[in-house]
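Asker: My questions concern the predicted model and sequence given below.
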Amino acid sequence: MTTLGAVFRPQLPPERLRSVVESAEQAGLEQLWVWEDCFFESGIAAASAALAWTERLKVGVGLLPVPLRNVALTTMEAATLYRMFPGRALIGLGHGVQDWMGQVGARVESPMTLLREYAVAMRALLAGQRVTTEGRYVKLRDVALDWPPLSVPPLFAGATGPKSIRLCGEIADGTILTCATTPDSLRKSRELIDEGRAAAGKSDPHEVVVYLLAATGQDAAERIAADSEGAEAGVAGNAEDIAAAVLRLAEAGAGTVVLQPTADEPDPEGFVRFAANQVRPLI
């Protein structure tokens, strides 16, 4: 069965988060995702608040830009969420937008090497291991969490290029794909993910999360067309139109589809209610 979620876009002010989160919880939406895009809002701070305001909703952070964050700090923050809100926090790692990383002096020569080292170290720390590593970028000496998660949660990674998508299959438990993903490109991404999993000797399930740019109501088509990233793969229309697009992604290999409103969505609370009450029953 396909899981349905929605995104709280960071173009909204942080003080708007609570009303969107509570609307999602009350409507019965399964997941709400937040982003750590530069230089809008903290993904971990937003997720912490969203989880504290709810009892059932799963909250995802997709993605945390790893060049911006020390792996020990990120793992401490993630483990805290996993213990305080068991089974409800979802964490995704990514390269970060390279221009943004350059703005803060965090751009690295090999983003793939950093993501690999980072994910390997973070998974080991979350598993309660004591880690010493001297990688190209990740350097830890005798580090272990005092409060590791009671059970090891899935760790997600996200990417766009084929080599990085393959890496996600190798190092992560799930992959997050952008709203530029069409059913055809999703099938190709699944093949790359499976190649990475095979290279790592993995046979466990691997969740694929796909963002779907979606708009409904007045000027929906115009708002989708104006989006430079997701216009080709996005969908505008009523609940039936959007549900059909969700099902096409599910048939192509998505386990979770996360509806991404346009940055100028006029009613974000209404959007999450629409997703839960009108789109969800159709999938």
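Answerer: Great, that's in hand. Numbers count the residues shown, from 1 in each chain.
Asker: Every contact and neighbour count from this point should use C-alpha atoms.
Answerer: Noted.
Asker: All the helices of the stretch 1-150 of the chain, residue numbers only.
Answerer: For the stretch 1-150 of the chain, applying DSSP state H, counting those that start in this stretch gives helices covering 17-27, 43-52, 71-84, 98-103, 111-126.
Asker: With mean neighbour count and distance to Ala243 as extra columns, can I get those helices in CSV?
Answerer: Shown next, in CSV, are the helices of the stretch 1-150 of the chain (neighbours: other Cα atoms under 10 Å; distance: least, Cα to Cα, whole Å):
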stretch, mean neighbour count, distance to Ala243
helix 17-27, 20, 17
helix 43-52, 19, 26
helix 71-84, 19, 31
helix 98-103, 14, 34
helix 111-126, 20, 34
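Asker: Format the ones you listed as JSON lines; extra columns: distance to Pro281.
Answerer: JSON lines is the format used below for the helices of the stretch 1-150 of the chain (distance: least, Cα to Cα, whole Å):
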{"stretch": "helix 17-27", "distance to Pro281": "12"}
{"stretch": "helix 43-52", "distance to Pro281": "24"}
{"stretch": "helix 71-84", "distance to Pro281": "29"}
{"stretch": "helix 98-103", "distance to Pro281": "39"}
{"stretch": "helix 111-126", "distance to Pro281": "36"}
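Asker: how much space between the residue nearest to Met101 when sequence neighbours are not counted and Pro67?
Answerer: Counting by Cα to Cα, 6 or more residues apart in numbering, the nearest residue to Met101 once its immediate chain neighbours are dropped is Arg107, at 4.7 Å. Separation of Arg107 from Pro67 (Cα to Cα, to the nearest Å): 7 Å.
Asker: likewise Ala214?
Answerer: Separation of Ala214 from Pro67 (Cα to Cα): 30 Å.
Asker: Which of these two has more residues huddled nearby?
Answerer: The residue with more neighbours, out of Ala214 and Pro67, is Ala214; 31 against 24, by other Cα atoms under 10 Å.
Asker: isn't Glu77 right up against Ala45?
Answerer: No - in this structure Glu77 lies outside contact range of Ala45 using Cα atoms under 8 Å: 9.4 Å.
Asker: Could you tell me which residues touch both of Arg107 and Pro67?
Answerer: Met101 (Cα atoms under 8 Å, 6 or more residues apart in numbering).
Asker: Would you point out which residue is most central in the protein?
Answerer: By Cα atoms, centre = their mean, the mean C-alpha position of the chain lies nearest to Gly62, the distance being 2.7 Å.
Asker: I figured it hits Ser42, correct?
Answerer: No - in this structure Gly62 lies outside contact range of Ser42 using Cα under 8 Å: 11.2 Å.
Asker: still on that earlier bit, number of residues surrounding the residue nearest to Met101?
Answerer: 18.
Asker: Can you name the residues that contact it?
Answerer: Listed by Cα under 8 Å, 6+ apart, the contact set of Arg107 reads Pro67, Gln98, Asp99, Met101.
Asker: how much space between the second one and Met112?
Answerer: This means Gln98. From Gln98 across to Met112, the span is 12 Å (Cα to Cα).
Asker: Second structure follows, compare the two:
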Amino acid sequence: MTVLGAVFRPQLPPERLRSMARLADDAGIEELWLWEDCFLEGGISTAAAALAWTERVRVGVGLLPVPLRNVAVAAMEAATLHRLFPGRALLGVGHGVQDWMEQAGARVESPMTLLREYVDALRALLGGERLTTQGRYVRLTDVALDWPPPPGSEVPVLAGATGPRTLRLSGEVADGTILTVATSPEGVRRARRLIDEGREAAGRTGPHRVVVNLLTTTGPDALRRLRAELANEGVDTVPDLGVAGDAQAVAKAVRALADAGADTVVLQPTADEPDPEGFLRFTAEEVRPLVP
């Protein structure tokens, strides 16, 4: 079954999160995804609050920019969420937008090297290992979590990826991959091939979850808002991106991404979505019944 989620965009003030998280929980949305975009809202703080305010919805952070967060601290935060809310926290990490990393004084010379070292260390710490490593960027001495996730619990680490090298790397080191709204169904197929190349090179045989964001608009001016957002993202010339229309049209777009290899499709509203609460209801009540 295709997992269907929705995004709470950090362009909304954080005080809106409580009511929307509860709405997502009550409406039956499977996953509510949050962002840690600079310089809007913190991913871990918002995830913890959303999880505390709800009972069943899974909450994802897609994604934490690794240059901004020491991996030991990220492991502590992730382990705490997994122990407080078993099976409901999802964590994605990635390079971060390089201009933002420059603004924050955190940009590194080799984002690929950092991401590889970071994901390897994060997965090891969350797996209960005691770690000493002296990498180019990740340097730990005799570090182990006193409160790791319970043995046997599923603690996947997902990586955000766009380019071929990062997609292969995600297949090598991560448990899943997050793809942006700039990914068409054909782009999902290409991503799956590259991820599988990385998995094969690393000898990994377990499941690898692919999460795809789908820019979605509905309502009277849906097409105009979709086109404006794609233009703002600089991907308006890429075919088959996003969907504008009613629940049938959205469900068809979701199914196309799922057929291409997406395990989870996350409906992402535009930054100017006039009714964010209505968008969540639309996702749960109108689109979900049409997606197998």
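Answerer: Great, that's in hand. Not measured: the values here are computed from a predicted model.
Asker: on that earlier part again, which neighbours do Gly62 and Ser42 of structure 1 have in common?
Answerer: Residues touching both Gly62 of structure 1 and Ser42 by Cα under 8 Å, 6+ apart: Trp35, Glu36.
Asker: circling back to that earlier point, the residue nearest to the centre of structure 1 - nearest residue in space that isn't next to it in sequence?
Answerer: Gly92 (4.8 Å).
Asker: Look up how far Leu259 of structure 1 lies from the one you found.
Answerer: 17 Å.
Asker: who's more crowded, those two?
Answerer: Taking neighbours as other Cα under 10 Å, Gly92 of structure 1 and Leu259 compare with Leu259 leading, 27 against 23.
Asker: Confirm that one sits in a strand?
Answerer: Yes - counting by DSSP: H, G, I helix; E, B strand; the rest coil, Leu259 of structure 1 is part of a strand.
Asker: quick one, what contacts the alignment partner in structure 1 of Ala50 of structure 2?
Answerer: Aligned counterpart of Ala50 of structure 2 in structure 1: Ala50 (TM-score structural alignment). The contact partners of Ala50 of structure 1, by Cα under 8 Å, 6+ apart, come to Leu17, Arg18, Val21, Val59.
Asker: Tell me if I'm right that the last one and Gly87 touch.
Answerer: No - counting by Cα under 8 Å, Val59 of structure 1 sits too far from Gly87 to count as a contact (9.7 Å).
Asker: quick one: which of these two has more around it?
Answerer: Neighbour count, other Cα under 10 Å: between Val59 of structure 1 and Gly87, Val59 has more, with 28 against 16.
Asker: So what does the more buried one match up with in structure 2?
Answerer: Superposed on structure 2 with TM-score structural alignment, Val59 of structure 1 falls opposite Val59.
Asker: between the helices of the stretch 1-150 of structure 1, which one is nearest to Glu229 of structure 1?
Answerer: Distance to Glu229 of structure 1, taken as Cα to Cα, is lowest for helix 98-103 among the helices of the stretch 1-150 of structure 1, at 16.2 Å.
Asker: Report the aligned residue range of structure 2 for the closest one.
Answerer: With TM-score structural alignment applied, helix 98-103 of structure 1 matches the range 98-103 in structure 2.
Asker: quick one: the matching stretch to structure 1 mean distance?
Answerer: Once fitted to structure 1, stretch 98-103 of structure 2 is off its aligned match by 0.2 Å on average (mean Cα distance after the TM-score superposition for structure 1).
Asker: neighbours of the alignment partner in structure 1 of Leu167 of structure 2, just the number please.
Answerer: Leu167 of structure 2 maps onto Ile165 in structure 1, with residues paired by TM-score structural alignment. When neighbours are defined as other Cα under 10 Å, Ile165 of structure 1 has 25 of them.
Asker: so what's Ile165 of structure 1 closest to, chain neighbours aside?
Answerer: Nearest residue to Ile165 of structure 1, sequence neighbours excluded (Cα to Cα, 6+ apart): Ala159, at 5.5 Å.
Asker: how close does that neighbour get to Arg141 of structure 1?
Answerer: Ala159 of structure 1 sits at a distance of 29 Å from Arg141 of structure 1 (criterion: Cα to Cα).
Asker: Please apply the same query to Ser151 of structure 1.
Answerer: Distance, Ser151 of structure 1 to Arg141 of structure 1, by Cα to Cα: 24 Å.
Asker: hmm, back to that, okay but the residue nearest to Ile165 of structure 1 is in contact with Ala172, surely?
Answerer: No - with contact defined as Cα under 8 Å, Ala159 of structure 1 does not count as touching Ala172 (11.5 Å).
Asker: more crowded one of those two?
Answerer: Ala172 (24 against 21).
Asker: check contacts around the closest residue in space to Glu229 of structure 1 that isn't next to it in sequence.
Answerer: Excluding its sequence neighbours, the residue lying closest to Glu229 of structure 1 (Cα to Cα, 6+ apart) is Ala180, at 6.0 Å. By Cα under 8 Å, 6+ apart, the contact list for Ala180 of structure 1 reads Leu212, Glu229, Gly230, Ala231, Glu232, Ala233, Gly234.
Asker: Now with 6 Å, please.
Answerer: Taking Cα atoms under 6 Å, 6 or more residues apart in numbering, we find Ala180 of structure 1 in contact with Glu229, Gly230, Ala233.
Asker: That one -> structure 2?
Answerer: Aligned by TM-score structural alignment, Ala180 of structure 1 pairs with Ala182 of structure 2.
Asker: Which strand or helix spans that match?
Answerer: Under the criterion of DSSP states H and E, Ala182 of structure 2 resides outside all helices and strands.
Asker: for the one 4 residues further on, same thing?
Answerer: Taking DSSP H and E as the criterion, the element that holds Glu186 of structure 2 is helix 185-202.
Asker: Identify all contacting residues around that helix.
Answerer: By Cα under 6 Å, 6+ apart, the residues outside helix 185-202 of structure 2 that reach it are Leu167, Arg168, Leu169, Gly171, Glu172, Leu257, Ala260.
Asker: List the contacts of the third one.
Answerer: What it means is Leu169 of structure 2. In this structure, Leu169 of structure 2 makes contact with Gly198, judged by Cα under 6 Å, 6+ apart.
Asker: quick one: it is in a helix?
Answerer: Yes - assessed by three-state DSSP, Leu169 of structure 2 belongs to a helix.
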